[in-house]
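Q: mind folding the following:
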Amino acid sequence: MTPVPGLLVAAPRSSSGKTTVTLALMRALRRRGLRVQGAKCGPDYIDPAFHHAATGAPSVNLDSFAMPEPLLDGVAGIAMTGADLVIAEGSMGLFDGIVAREGVTGANADIAARYGWPVILVLDVSGAAQSAAAVALGCAAYDPRIRIAGVVLNKVASARHRRLIEAGLARIGMPVLGALMRDGALALPERHLGLVQARETGDLEARLDRLADLAESGLDLDAILGAASGTGLPAGPTTLPRPPGQRIAVASDAAFSFLYPHLEIGWRRAGAELVAFSPLADEPPPQDCDVCWLPGGYPELHAGILAEAARFRDGVRDFARTKPVHGECGGYMVLGESLEDADGITHPMTALLPVATSYRARRLHLGYRVATLVADGVLGRAGARLVGHEFHYASERTDPPVHDIALAAVTDAEGTPQGLAGHRRGNVTGSFFHLIAG
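A: Purely as a prediction, here's the structure:
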């Protein structure tokens, strides 16, 4: 494949404005007629939907820890195909990842190094002036594998504030590629798992167009385009995820939407057909499908509606009598016996798995998970190794699963055992684990 130029939009830490700058660049460059393709570094299933809205093309996740190299390159190949430019958005800080050998830490820097994409460093300069240059200098010197093409200043307070910051950056020879003034109206609405989903942001197009206007007025788009480059895919085999069935019923609505794009694209490219249905609209999974997949999402915000969705509940039970049903995170909660919402109201769910969950006593569960399947199932054979991610605030109110009904034995990213996780009963499986690679 001919190398496709790319850029990684990253920052020294979270909440610096990466998503704002990324979406502004994507929409502004799309206005110029460029075929822009988005990517998200790490396990984030919300931001890619915003990339898709900004560019008109599906975005993918690139994860150097969770994805073996053939899969990582296969997914990167999706991003590069037909694109004039790839804009990848980082997660957390530029170098934040797990403790592991170089190149497989899950850090944004691994992706920039592997594909030769220069870094646009977003600096939140609120509360700093010349000291921002010291932060930029540290990022530039920390990892010799990557190159920082320049910085974008975010949350600039005034013209004087900008002059002070630029004086420090001039001292270290770091290009300033533009600035965005402090403006609380730029922030996208958020909830407990991050941004409110793209499909639920009613004024999203207007917001994206405003961001593009700000990019055109505040960023040096010509210099940013001129900085883009790439080395293409490394030599070697590439793979994409294999589908769990030929015709897959996928729950899809405001309660079920966290399906990683590379899974969906990989399944389709392998010849599978994905058939969407909406539990919130009381739709059952189509019975002519051979697998039912309930992704994560926000069932805790719609528990009352789901509890009353009799056609959905009866339909998924009928489906499970003869064919596999799998639930991830929110899907797992709905496959259980009950779900307690934030107000302490307990709602009956499908009762296909012996688990009850609660969102009332919120506790963050976050991190990579490496799972070894206990038994054969829709995710693979017993002993198969899967890698994924967990991110939720719900807790299980029932006893931990025992071996006879557990889905998998799980460790964290560094191999520390986390015990047994998830449940299986007949043709039904589920856990809080979001599959990335298997």
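Q: when you work out contacts or count neighbours from here on, use the C-alpha atoms and nothing else.
A: Will do.
Q: I figured His347 hits His302, correct?
A: No: with contact defined as Cα atoms under 8 Å, His347 does not reach His302; the gap is 10.1 Å.
Q: and these two? Which one has more around it.
A: Between His347 and His302, counting by other Cα atoms under 10 Å, His347 is the more crowded of the two (21 against 13).
Q: so the more buried one is in which element?
A: Using DSSP states H and E, His347 maps to strand 346-348.
Q: again with Ile120
A: Going by DSSP H and E, Ile120 is in strand 119-124.
Q: show me what contacts Asp73?
A: With contacts defined as Cα atoms under 8 Å, 6 or more residues apart in numbering, Asp73 is in contact with Leu233, Pro234, Thr238, Thr239.
Q: and the last one, what does it touch?
A: The one in question is Thr239. Contacts of Thr239 (Cα under 8 Å, 6+ apart): Pro70, Leu71, Asp73, Gly74, Val75.
Q: one more, so I can put them side by side:
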Amino acid sequence: MSNPPKGLLISAPSSGTGKTTVMLGLLRALAQDGLAVQPFKSGPDYIDPAFHRAAAGRASFNFDTWAMNEGLLGAISAQSAGADIVIAEGSMGLYDGVAFAGETGHGTSAETAAKMGWGVILVIDVSGQAQSAAAVALGFREYRPDLNFAGVILNRVASPRHERLTRLGMEAHGIKVLGSLPRRGDLALPERHLGLIQAFEHPDLEAAISGYADFLRENVDLEAIKAAATGGETLVPGSLPKPPAQKIALAQDAAFSFTYPHLLAGWRAAGAEITPFSPLADEAPAADADLVWLPGGYPELHAGQLAAAQTFRKAMLQHAETRPVHGECGGYMALGQALIDKEGNSHEMLGLLGLVTSYEKRKFHLGYRKAQLGAPMPGFEAGATLRGHEFHYSTILEEPDAPLAEVLDAEGAPVPETGSIKGHTTGTFFHLIAEAES
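A: Below you'll find the model as predicted:
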């Protein structure tokens, strides 16, 4: 087994510091230099991997120390075969994760970097501070001394004087400054309520990424960043997730797009045929599909269009009479009786389940989920334990069907979103990541 390429993890003290734009610019700049760059995302994110792929020209995968066992982590690590360097993006702050780990880790970006032996670059928003930023960096470096702390990139620097004072603080404590990015208001990626818009919705993604790369080239030491990459022990690869059916019709458009890349890679590697279709374009799933899978996304933004999609509706009802249908989060909502948008308008959904959800009064649901199935769902028998992640703003008004699972959060507390089963149709509010070992 060959050793994986050396790597770096781009992290930050908190969300909102600009690490995603640094990540995209760095991916593109290194690719422009002729390197094969393997991107990863630490943690449960459905949107960033598509941006990574656009910037690096290579599929990005999630790496999750809470939800994935060692074999799956090894299988995902092996996707870097043939790359010259790995660049991973952290989620939230470097040390942010769950409070209770149980038989797995806390799901922090720091755990990912430590497991892979990657160097950590901390992107620090230095707005409103100068030498004090060094105290932040020093605290992050000393909080976990076993990490390879490669250095910092200063972001949103106001002036040459501001940069000089900030660098003085870093240098006084031996913290390497790998770049200093001047404050620019046009670097933010467009966002909506779940974070970034989807990559394919960006009005000019290629121009944006090229601009980030040029900005990084002008303001960071690319050679020092390349030299800071490190690698640890090779993880022994296990298996990617097995497909839930042989021929899978996968909804794929602006309303349904949140599918983890490692799931699709595993399904394809095992020989499953995945046929995409667009409910928004009123397309029917493949008539000979063994399973229809509706992933999460933004059905609430397209509820009227989905309600009017009669070809889609008729085909889904016909399929569900004899074969399985499964929906996750937004897909689960679309399988329900109705979806109420933020203006209070009720839109008829497929009615395969009795679920009624509303965005009129938003309620934030976020976190890891551990689910023990009380009934089978596609790919898993009753009694199986699944790990996943929930992230949405909808409120359940009615969930009358039989519960699919007993669902707990990462700290072991029960959550009311149990999912549903009715006939051949199942749905969950959590996005599946992997089957748990226990």
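Q: superposing both, give me the TM-score.
A: The pair, once superposed, lands on a TM-score of 0.97 when counted by TM-score structural alignment, normalised by the length of the first structure; 433 aligned residues with a Cα RMSD of 1.2 Å.
Q: ok, which stretches of the first structure are helices?
A: Applying DSSP state H to the first structure gives helices spanning 18-31, 47-55, 69-80, 108-115, 131-142, 159-172, 204-218, 221-227, 261-269, 303-307, 310-320, 330-335.
Q: now render those as a markdown table, adding distance to Pro5 of the first structure.
A: Formatted as a markdown table, the helices of the first structure follow (distance: least, Cα to Cα, whole Å):
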| stretch | distance to Pro5 of the first structure |
| --- | --- |
| helix 18-31 | 14 |
| helix 47-55 | 16 |
| helix 69-80 | 9 |
| helix 108-115 | 9 |
| helix 131-142 | 20 |
| helix 159-172 | 26 |
| helix 204-218 | 20 |
| helix 221-227 | 9 |
| helix 261-269 | 21 |
| helix 303-307 | 45 |
| helix 310-320 | 45 |
| helix 330-335 | 37 |
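Q: just to revisit the earlier point, centre of the chain versus the strand holding Ile120 of the first structure, how much separation?
A: The chain centre lies 20 Å from the centre of strand 119-124 of the first structure; the measure is Cα atoms, centre = their mean, to the nearest Å.
Q: that strand: average distance to aligned residues in the second structure?
A: For strand 119-124 of the first structure, the mean deviation from the second structure after alignment is 0.5 Å (mean Cα distance after the TM-score superposition for the first structure).
Q: that strand aligns to what range in the second structure?
A: Under the alignment (TM-score structural alignment), strand 119-124 of the first structure falls on residues 120-125 in the second structure.
Q: quick one on the thing from earlier: list which of the contacts of Thr239 of the first structure are still in contact in the second structure.
A: Retained in the second structure (both residues aligned by TM-score structural alignment, their matches' Cα atoms under 8 Å) from the contacts of Thr239 of the first structure: Pro70, Leu71, Gly74.
Q: only the buried subset of the residues you listed, as a PyMOL command please.
A: Paste this into PyMOL to select the buried members of these, with burial taken from 16 or more other Cα atoms under 10 Å:
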select buried, resi 70+71+74
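Q: identify the residue nearest Gly315 of the first structure in space, chain neighbours excluded?
A: By the measure of Cα to Cα, 6 or more residues apart in numbering, the closest residue to Gly315 of the first structure outside its immediate chain neighbours is Pro284, 4.7 Å from it.
Q: and if you look at Leu221 of the first structure?
A: Closest residue in space to Leu221 of the first structure, ignoring its immediate chain neighbours: Ala215 at 7.5 Å, by Cα to Cα, 6+ apart.
Q: now do Gly296 of the second structure
A: Gly330 (4.2 Å).
Q: can you report how many residues neighbour that neighbour?
A: So Gly330 of the second structure, with other Cα under 10 Å, has 26 neighbours.
Q: which residues are in contact with it?
A: Ala255, Phe256, Leu294, Pro295, Gly296, Gly297, Tyr298, Pro299, Glu300, Phe429.
Q: which one of those is nearest His262 of the second structure?
A: Nearest to His262 of the second structure among these, counting by Cα to Cα, is Pro295 at 14.1 Å.
Q: what's the burial count for the closest one?
A: So Pro295 of the second structure, with other Cα under 10 Å, has 27 neighbours.
Q: my guess is it contacts Val325, does it?
A: No: at 11.0 Å, Pro295 of the second structure does not count as touching Val325 under the criterion of Cα under 8 Å.
Q: so what's Ala356 of the first structure up against?
A: Residues near Ala356 of the first structure by Cα under 8 Å, 6+ apart: Met333, Gly336, Glu337, Ser338, Leu339, Glu396, Arg397, Thr398.
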